[in-house]
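S.K.: One predicted model, sequence on top.
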Amino acid sequence: LVSYGEDNLALKALRAIQAYTGCKAGAAIHLLKRVPIQAGLGGGSADAAAMLLGLNRFWDLRLTQEELLNIGASLGSDVPFLLQGGTARGTGRGEVLTYSQSPEAHWLLLVKPKVSISTAVAYGRFNGKSNATTKTIDTVLNHLQNNDLQSAFTSSANTFEELLFPDHEELGICKEFFTSRGYPTIMTGSGPTMVVLLNKPMEALQLQEEIKAAGHDWLSLITKTCTQEDLV
């Protein structure tokens, strides 16, 4: 019996691991979602990754990491990354990962405007052209390897901003709210969540107050990046 709410990807992960191993065992699973749906934060894929890792241990399947990565790739392009975490460059569909050292921890404010973004629709708008290039990614990785997350943010780009901002005015307004205050900000995934880089956690509380005072009904969450040691 699986209690999974509306999260189909978690159930697909369970079925995929059963199909791969032939395991007939069952499990009672309650999924409490903390990552907002359609936020561009990989919440569904993270649930699938957790399902694969958890069932491998719970059912004592003894699947190798390579086997889990292959199953994960069949579920979604970002599932392999979420099985391991860290700092990685994705190629292919995004499932071929090359890892590098993670920079020191930094505080972030995640801000989700009340705009619904369909990932399928967003990808459907891509015409093969973008301001973001391989050189952009090379530059970002170079800054990350030098432990300079600030420069990595300011030199990065998200093609979906080019595709979606013209039709969703609130996305541009949200990003400009933070960049005009001097905070490096970029939309994550296919949106609509903005990731705001902070110098210290108190800035997050101040920004939350400013968001409220400006009359915006954006969801905001304070979090922190992982260091290399956190992944051990």
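M.R.: Cool, the structure landed.

S.K.: going forward, measure contacts between C-alpha atoms and count neighbours the same way
M.R.: Noted.

S.K.: any idea how far residue 104 is from residue 197?
M.R.: Using CA to CA, to the nearest Å, one gets 13 Å for the distance from residue 197 to residue 104.

S.K.: take the one below as the second:
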Amino acid sequence: MSITVRAAAKINLHLGVGRARDDGFHPLDTVYQAIGIHDDLTLTQADRLSLTTRVADHIDPAAVPDGADNIVLRAARALAAHHGVTASGAFEVRKDIPVAGGMAGGSADAAAALVACDRLWDLHTSDDDLLALAAGLGSDVPFSLVGGTARGLGRGELVTPVDDGGAWWWVAVPSTAGLSTPDVYRHFDALRPDAPEVPASAEPVLAALASREPVRLARALHNDLQEPAVDLRPELGDLIDLGEAEGALRGMVSGSGPTVVFLCDSAEGARETAGALAGAGHGVVLTATGPVAGAHVLA
């Protein structure tokens, strides 16, 4: 018996970052959106716990963490420990979400693993318990369970769904080399020693989402980690400029980068921008719409 769960990439429409707290974490006020770039995880009954990963052509297999510390296996063990059962099963993950790209691919896989294990092991875990387990695995994992569009507070793990009736079109350009999230946060601290304790509010983006107007949303997009990411990788700034010159309403670094995403005015606009970027030598250019569902069972 097996079960397949799909989980989506996320982008941050707003990422306000405050000064690091005493525990080392930065307070966030963020708006997540799940978009139509997915990883699919299949869990098959087996006597022991194992993991196989297959990646899309634009992903370097060596960049995917393996071994016992992989977040999929940690998610399985965490759920098993919560219920006092033995973790077992053969996982196969088919990855399309860029690795170390600021799109929460690992978090998506962890969320998918929680859902798959809960169903295959017939555990009937409550939503609250699943969200708590997800938060223990990483700040983005709770949103990967919820999907859609949502506001995140705390470290980003305190997630509240947002009513988002828009259909937003995106172009995503992954990088061939990842960018370490801790490195970007450290550089943020160096560039912004006077960062406020309270992060910039997400209210402008929430109002823009309610308007369903792409131009208004483009103007409201905000990412406090874009400056440090671009300072570390200046070519990201050049890519943003190129995409906007080719018709995108707005380009920005996704999360801590290095994936760059562009908001477009329509499906046709997204295809045109993607074609121009591909023609300019960017080998992998993805189009996607949002919001889409969080981790959910396919079969």
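M.R.: Received it, and whenever you're ready, just let me know what you need. Predicted, not measured: the structure shown is a model, and the values here were computed from it.

S.K.: Quantify their similarity with the TM-score.
M.R.: Between these two chains, after superposing, the TM-score reads 0.88 (TM-score structural alignment, normalised by the length of the first structure); 227 aligned residues with a CA RMSD of 2.2 Å.

S.K.: So which of residue 197 and residue 104 of the first structure has more stuff around it?
M.R.: Per other CA atoms under 10 Å, whichever of residue 197 of the first structure and residue 104 has more neighbours is residue 197, with 24 against 14.

S.K.: Please enumerate the strands of the stretch 51-200 of the second structure.
M.R.: Per DSSP state E, counting those that start in this stretch, the stretch 51-200 of the second structure carries strands over the ranges 89-95, 149-153, 158-161, 168-173.

S.K.: Can you lay out the ones you listed as TSV showing mean neighbour count and distance to residue 81 of the second structure?
M.R.: Conversion of those to TSV gives the following (neighbours: other CA atoms under 10 Å; distance: least, CA to CA, whole Å):
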stretch	mean neighbour count	distance to residue 81 of the second structure
strand 89-95	21	15
strand 149-153	25	27
strand 158-161	18	23
strand 168-173	26	37
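
S.K.: Dump the ones you listed into TSV; add distance to residue 279 of the second structure as well.
M.R.: Output for those, formatted as TSV (distance: least, CA to CA, whole Å):
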stretch	distance to residue 279 of the second structure
strand 89-95	25
strand 149-153	31
strand 158-161	37
strand 168-173	13
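
S.K.: And these: which comes nearest residue 195 of the second structure?
M.R.: Judged by CA to CA, the one of the strands of the stretch 51-200 of the second structure that comes nearest to residue 195 of the second structure is strand 149-153, at 16.9 Å.

S.K.: tell me the contacts of residue 29 of the second structure?
M.R.: Contact analysis of residue 29 of the second structure by CA atoms under 8 Å, 6 or more residues apart in numbering lists 14-17, 151-154, 156, 199-202.

S.K.: Aligned to residue 94 of the second structure, what sits in the first structure?
M.R.: Structural alignment (TM-score structural alignment) places residue 94 of the second structure against residue 32 in the first structure.

S.K.: Check residue 256 of the second structure too.
M.R.: Applying TM-score structural alignment, one finds that residue 256 of the second structure aligns to residue 190 in the first structure.

S.K.: Its match in helix, strand or coil?
M.R.: Classification of residue 190 of the first structure using DSSP: H, G, I helix; E, B strand; the rest coil returns coil.

S.K.: How many residues are close by it?
M.R.: With neighbours defined by other CA under 10 Å, the count for residue 190 of the first structure comes to 24.

S.K.: hang on, it packs against residue 117?
M.R.: Yes: using CA atoms under 8 Å, residue 190 of the first structure is in contact with residue 117, at 7.2 Å.

S.K.: Please identify every residue contacting each of the two.
M.R.: Shared contacts of residue 190 of the first structure and residue 117, counting by CA under 8 Å, 6+ apart, come down to residue 39.

S.K.: The residue nearest to the spatial centre of the first structure and residue 27 of the first structure: what is the separation?
M.R.: With distances taken as CA atoms, centre = their mean, the first structure has residue 41 as the residue nearest its mean C-alpha position (3.5 Å). Distance of residue 41 of the first structure to residue 27 of the first structure, computed by CA to CA: 27 Å.

S.K.: before we move on, what about residue 113 of the first structure?
M.R.: Relative to residue 27 of the first structure, residue 113 of the first structure is positioned 36 Å away (CA to CA).

S.K.: likewise residue 226 of the first structure?
M.R.: Applying CA to CA, the value for residue 226 of the first structure to residue 27 of the first structure is 31 Å.

S.K.: Please apply the same query to residue 104 of the first structure.
M.R.: Using CA to CA, residue 104 of the first structure is found at 38 Å from residue 27 of the first structure.

S.K.: swap in residue 164 of the first structure?
M.R.: Using CA to CA, one obtains 40 Å as the distance from residue 164 of the first structure to residue 27 of the first structure.

S.K.: do residue 185 of the first structure as well
M.R.: Computed as CA to CA, the residue 185 of the first structure to residue 27 of the first structure distance reads 41 Å.

S.K.: likewise residue 56 of the first structure?
M.R.: On the measure of CA to CA, residue 56 of the first structure and residue 27 of the first structure end up 12 Å apart.

S.K.: ditto for residue 142 of the first structure
M.R.: Residue 142 of the first structure sits at a distance of 44 Å from residue 27 of the first structure (criterion: CA to CA).

S.K.: can you check residue 154 of the first structure too?
M.R.: Counting by CA to CA, the separation of residue 154 of the first structure from residue 27 of the first structure is 45 Å.

S.K.: can you pull out the helices in the first structure?
M.R.: Ranges of helices within the first structure are 8-21, 43-58, 65-75, 79-84, 119-124, 134-145, 149-155, 159-164, 169-179, 201-213, based on DSSP state H.

S.K.: how about those, which one is nearest residue 98 of the first structure?
M.R.: Closest approach to residue 98 of the first structure among the helices of the first structure (CA to CA): helix 79-84, 9.9 Å.

S.K.: same for that closest one, what does it pack against?
M.R.: Helix 79-84 of the first structure sits against helix 43-58, helix 65-75, with contacts defined as 3 or more CA pairs under 8 Å, 6 or more residues apart in numbering; DSSP states H and E.

S.K.: Highest mean neighbour count out of those?
M.R.: Each of these was scored by mean neighbour count; the highest is helix 43-58, a mean of 20, by mean count of other CA atoms under 10 Å.

S.K.: how much distance is there from that one to the middle of the chain?
M.R.: Put simply, helix 43-58 of the first structure sits 15 Å off its chain's centre (CA atoms, centre = their mean, to the nearest Å).
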